[in-house]
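J.: sharing a model prediction with you, sequence too.
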Amino acid sequence: MAARRGLFVAPFDALADPRVVGELAARAEAAGWEALFVWDHVQYGERVRDVADVWTCCAAVAMRTTTMLTGPMVTPLARRRPHVLARQAASLAVLSQGRFVLGIGLGDDWVGEFGAFGDQTSPSVRASMLDEGLEVLTGLLSGESVHHDGEHYRAHGVRFSPAPRVPIWIGGRFRNARPMRRAARHDGFFVIGQSTPDDIASVRVTLDEHGVDDDFAVVLDLQPDVDPTPWLDSADWVLTRVGPFDIDLDAAFALADAGPAS
């Protein structure tokens, strides 16, 4: 089965307005795109001036569409409180009527996005926070009572409701084994930095070795000038990137209106 198609949108500068992102999503859905995922950043270096909040953008997409999936792709869990994130995810799942996907990853401090705000900058510590945070988060989203007393997080006899189904896709760089192991415990893997469709084939082999089921999603993104055709049989989702730099709003709407290229 050929991959489904979506947009992967940086809500920066010309798109740093949730109303504009919502309009982009509405036009994209009308043209046949099946998802619009939003980058999650609070700053992105000197070339990006304006940045919109990812959760508000996802809410705008949910309100302006009826079939399209949306969600952050990806949110660095170590920068979030798992219980707050669980509430946000559950509310967006309700708002979207089950069309919300929670993309989660380690995050990258290449522009000082963590250090500038006093967040954890050590990748190994963030990885530990990510794994422990996922345990708390998934427990809360299950609707069951959660008892957790860990190194980074605590949850003492709490139960969250509503508890809608929220698929979790883990983001990770190609060839890094730990993100794939982490992803295999959830619902999908957003592959970052792949070069060829053969790379995705090798990812699938590794994921199969970890015992993922048939519903597991392998996801990648491509620049808008890259022909998606060779990738459509290797991934479950092929996303087309919008941004991050020098975003041309007319070009973004033209891409949305054109629909998936293949």
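T.: On my side now, so go ahead.
J.: CA atoms for contacts and neighbours, from now on please.
T.: Fine.
J.: pull the number of nearby residues for E23.
T.: By other C-alpha atoms under 10 Å, 16 other residues sit near E23.
J.: and what of A35?
T.: A35 has 26 nearby residues by other C-alpha under 10 Å.
J.: thought it was touching V9?
T.: No. Applying C-alpha atoms under 8 Å as the test, A35 and V9 come out as separate, 10.4 Å apart.
J.: so which bits of stretch 215-222 are buried?
T.: Neighbour-count burial for stretch 215-222, with 16 or more other C-alpha atoms under 10 Å as criterion, is recorded at F216, A217, V218, V219, L220, D221, L222.
J.: from the residues you listed, which single one is nearest G103?
T.: Closest approach to G103 among these (C-alpha to C-alpha): V219, at 10.8 Å.
J.: is that closest one located within a strand, as I assumed?
T.: Yes. Checked against DSSP: H, G, I helix; E, B strand; the rest coil, V219 lies within a strand.
J.: measure it to D248 for me?
T.: Taking C-alpha to C-alpha, to the nearest Å as the criterion, V219 is separated from D248 by 25 Å.
J.: in contact with the closest residue to V242 other than its chain neighbours, which residues?
T.: Leaving aside its sequence neighbours, V242 sits nearest to V9 (C-alpha to C-alpha, 6 or more residues apart in numbering; 4.8 Å). Going by C-alpha atoms under 8 Å, 6 or more residues apart in numbering, V9 touches L36, F37, V38, W39, R241, V242, G243, P244.
J.: need the contact list for the last one.
T.: Applying C-alpha under 8 Å, 6+ apart to P244 gives the contacts V9, A10, P11, F12, V48.
J.: show me those residues that map onto helices.
T.: Among these, none falls in helices (DSSP state H).
J.: ok, the residues you listed vs L69, which is closest?
T.: Of all these, L69 sits closest to V9, with 12.9 Å by C-alpha to C-alpha.
J.: which one in the chain is furthest away from the centre?
T.: In the chain, G157 marks the outermost C-alpha relative to the chain mean, sitting 29.0 Å out by C-alpha atoms, centre = their mean.
J.: that residue: which element?
T.: strand 154-158 (DSSP states H and E).
J.: quick one: buried residues of that strand?
T.: Buried-residue list, strand 154-158, by 16+ other C-alpha under 10 Å: R154, A155.
J.: just checking, what packs against the following helix or strand past it?
T.: Using DSSP H and E, the next helix or strand after strand 154-158 towards the C-terminus is strand 168-173. Using 3 or more C-alpha pairs under 8 Å, 6 or more residues apart in numbering; DSSP states H and E, the elements in contact with strand 168-173 are strand 102-105, helix 177-183, strand 188-192.
J.: okay, pairing it with this:
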Amino acid sequence: MVTEPSTPARAKRGLFLPPFDALADPRAVADLAVAAEQAGWDGVFVWDHMRYSPPVAALADPWICCAAIAARTERVLFGPMVTPLPRRRPHVVARQAASLDLLSGGRLVLGFGSGDDWLGEMSRFGDEADARVRGDMLDEGLDVVTGLLGGHLVEHLGRHYRAEDVRFLPAPERPVPIWIAARFGKPKPLRRAAGYDGVFVIGYPGPEGVVAVRDAIEAERGGTDGFEIVADIPADGDAAAWAAAGATWVLTRFGPYGLDPVAVRARIEAGP
């Protein structure tokens, strides 16, 4: 049964920045994050790609961008949105995440998904190209990451990953929020997301899709208290409609093509 959304609290507002071409420089991304913090935005999130379709030619590493944001800001949340965990070693990601969270004073959010290979982004580098296998790797990798970030002894001997009798310190002082990517209309990623802290849905048909996502999450969790439902909109999009539908975060998206740093900064400085 589809229910009508209750009157929501103000949705938090974030930026969704591709570190491409004119923004393929961690210093430039950090400068924009500082401007965002001053203008009242709540978060700054960066895309995670190894390559992208033309005319995009230059890319920066999202984790280095996150470190630059952490060092230059004091309030905004930040993180990769989203990292395809199957192409990264989960124990390395856990070490990076713990250090980033410490550097930022506890402001990191981790966005994870299985990734895709529509540009050969996996297969061109010898990473796993099969989507089903990547889904299995994501689930197993999440177990490793969350276990290691918890700071307790981890014993994981899985099909894809091993973490044998290890403990990672320092651990974050609070659990690092994890948002899981899901394409609209795909039930399995929503079920996966329901076990974590939020869902970042790709391909919403419109704000009305938020209601269906919320209902699906509620059915899995028994409620949505403390759970983030994240949507992204174009730079000229109407955030109010998405918030009214029940999105708890609305990210303003830029690019990915023809990024004009002057126009991006002007939109950021105009505030959420």
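T.: Sure thing, it's come through. Bear in mind the structure is a predicted one, so any value in this text is a computation, not a measurement.
J.: circling back: map the residue nearest to V242 of the first structure onto the second structure.
T.: V9 of the first structure maps onto L17 in the second structure, with residues paired by TM-score structural alignment.
J.: also V61 of the first structure?
T.: The equivalent of V61 of the first structure in the second structure is I69 (alignment by TM-score structural alignment).
J.: quick one: what helix or strand has A60 of the first structure in it?
T.: helix 54-64.
J.: mean offset of that helix relative to the second structure (after superposition)
T.: Superposed on the second structure, helix 54-64 of the first structure shows a mean distance to its aligned partners of 0.8 Å (mean C-alpha distance after the TM-score superposition for the first structure).
J.: how about that helix: buried residues?
T.: V54, W55, T56, C57, C58, A59, A60, V61, A62, R64.
J.: ok, residues contacting that helix?
T.: With C-alpha under 8 Å, 6+ apart, helix 54-64 of the first structure has contacts from 11, 17-19, 21-23, 25-26, 36-41, 68, 70-72, 88, 92, 95-96, 99.
J.: which SSE is immediately downstream of it?
T.: Using DSSP H and E, the helix or strand that follows helix 54-64 of the first structure in sequence is strand 69-72.
J.: picking up where we left off before, between all of the buried residues of helix 54-64 of the first structure, which two are separated the most?
T.: So, those by C-alpha to C-alpha: farthest apart are V54 and R64, at 15.4 Å.
J.: still on that earlier bit, tell me the gap between the helix holding A60 of the first structure and the middle of its chain.
T.: In terms of C-alpha atoms, centre = their mean, to the nearest Å, the centre of helix 54-64 of the first structure is found 13 Å from the chain centre.
J.: same check on stretch 23-37 of the first structure?
T.: For stretch 23-37 of the first structure, the distance to the chain centre is 16 Å (C-alpha atoms, centre = their mean).
J.: the second structure: matching residues for that stretch?
T.: Using TM-score structural alignment, stretch 23-37 of the first structure lines up with residues 31-45 of the second structure.
J.: repeat for stretch 127-139 of the first structure
T.: Matched against the second structure by TM-score structural alignment, stretch 127-139 of the first structure falls on residues 135-147.
J.: just to revisit the earlier point, map the contacts of P244 of the first structure onto the second structure and name those still in contact.
T.: Contacts conserved in the second structure for the contacts of P244 of the first structure, counting by both residues aligned by TM-score structural alignment, their matches' C-alpha atoms under 8 Å: A10, F12, V48.
J.: and R134 of the second structure, what does it touch?
T.: Neighbouring residues of R134 of the second structure by C-alpha under 8 Å, 6+ apart: P86, S114, G115, E128.
J.: what remains of those residues once you look at the first structure?
T.: Among those, the contacts conserved in the first structure (both residues aligned by TM-score structural alignment, their matches' C-alpha under 8 Å) are P86, S114, E128.
J.: about what we covered before: which of the contacts of V9 of the first structure lies closest to A163 of the first structure?
T.: Distance to A163 of the first structure, by C-alpha to C-alpha, is smallest for F37 among those, at 21.8 Å.
J.: looks to me like the closest one is in a strand.
T.: Yes. Assessed with three-state DSSP, F37 of the first structure lies in a strand.
J.: wait, what's in contact with it?
T.: Neighbour list for F37 of the first structure: G6, L7, F8, V9, C58, L69, T70, G71, P72, M73 [criterion: C-alpha under 8 Å, 6+ apart].
J.: let's see that with 7 Å instead.
T.: Residues counted as contacts of F37 of the first structure (C-alpha atoms under 7 Å, 6 or more residues apart in numbering) are L7, F8, V9, T70, G71, P72, M73.
J.: alignment lookup: the fifth one to the second structure.
T.: G71 of the first structure maps onto G79 in the second structure when the alignment is built from TM-score structural alignment.
J.: what's the local residue count around its match?
T.: Applying other C-alpha under 10 Å, we find 28 residues neighbouring G79 of the second structure.
J.: how about E135 of the first structure?
T.: E135 of the first structure has 15 neighbours, counted by other C-alpha under 10 Å.
J.: show me where the stretch 1-150 of the first structure has strands.
T.: For the stretch 1-150 of the first structure, strands defined by DSSP state E, counting those that start in this stretch occupy the ranges 4-9, 35-38, 69-72, 75-76, 102-105, 146-149.
J.: what's next to the third one, contact-wise?
T.: By C-alpha under 7 Å, 6+ apart, the surrounding residues in contact with strand 69-72 of the first structure are 34-40, 54, 58, 61, 99-103.
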